[in-house]
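**Q** Pasting the sequence and the predicted coordinates here, then a few questions.
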Amino acid sequence: MADTGGVSASGGVAADQLRAFVERIERLEEEKKAISDDIKDVYAEAKGTGFDVKILRQVVRLRKQEPHEREEQEAILDLYLHALGMTPAANDA
């Protein structure tokens, strides 16, 4: 017997459940779009007051990281920059 994913051929309770899931997902997608638009508005407002949006996005991304993850990434970045001669200490050598 083929797996119908919980939907009965007669369109019973499982079909109603499926419809409910789809409608919930659609509502959440609408909410997500609204929130995304709100975030864009906040970035535009920050830009309008003189903040660098690219750096602001970087700050938000960094604040999401655990401190040890951020420190590890910074150490690797410093290592790479040093290897490429792009740090003040590397230029003095």
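**A** Now that the structure is in, tell me what you want to look at. Quantities reported herein were computed from a predicted structural model and do not represent experimental measurements.
**Q** Every contact and neighbour count from this point should use C-alpha atoms.
**A** OK.
**Q** Pull out the buried positions in the longest helix seen in the chain.
**A** Among the elements of type helix in the chain, defined by DSSP state H, the one spanning the most residues is helix 13-48. Neighbour-count burial for helix 13-48, counted by 16 or more other CA atoms under 10 Å, picks out residue 43.
**Q** Put this next to the first one:
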Amino acid sequence: MQLQTSAKDQLRAFVSRIERLEEEKAALSADLREVYAEAKGTGFDVKALRKVISLRKLDENKRREEDAVLTTYLHALGMDTDAAESEAA
């Protein structure tokens, strides 16, 4: 299968753009690792910090929906802290 010259040029351009973006993505990933390491060094829990970042990406309705489902599951498994405190009283 032979590609026309214009198709070859387009392909090269796409490959070049993708490679450049992959390099930028790698640099950003390294920057993020550094920030998380800095936060950890300051005493912050990185796992919790990642969860906060994840939750902030969601719109408020989606976040509330996920929280409601999680609360329901925890309650069903007897892991709901409010239910455990009520039963202890």
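**A** Arrived safely. Predicted model only: the values in this text are computed from it and were never measured.
**Q** before we move on, back to that, what helices or strands is the longest helix of structure 1 leaning on?
**A** Under the contact criterion of 3 or more CA pairs under 8 Å, 6 or more residues apart in numbering; DSSP states H and E, helix 13-48 of structure 1 touches helix 53-64.
**Q** Which residue numbers in structure 2 does the helix it packs on align to?
**A** Using TM-score structural alignment, helix 53-64 of structure 1 corresponds to residues 46-57 of structure 2.
**Q** any idea how far residue 33 of structure 1 is from the residue most central in space within structure 1?
**A** In structure 1, the C-alpha nearest the mean C-alpha coordinate belongs to residue 61, at 8.3 Å (CA atoms, centre = their mean). Taking CA to CA, to the nearest Å as the criterion, residue 61 of structure 1 is separated from residue 33 of structure 1 by 20 Å.
**Q** swap in residue 16 of structure 1?
**A** From residue 16 of structure 1 across to residue 33 of structure 1, the span is 26 Å (CA to CA).
**Q** Kindly report the same for residue 89 of structure 1.
**A** Residue 89 of structure 1 sits 46 Å away from residue 33 of structure 1 when distances are taken as CA to CA.
**Q** helix, strand or coil for residue 85 of structure 1?
**A** Secondary structure of residue 85 of structure 1, reduced to three states by DSSP: H, G, I helix; E, B strand; the rest coil: coil.
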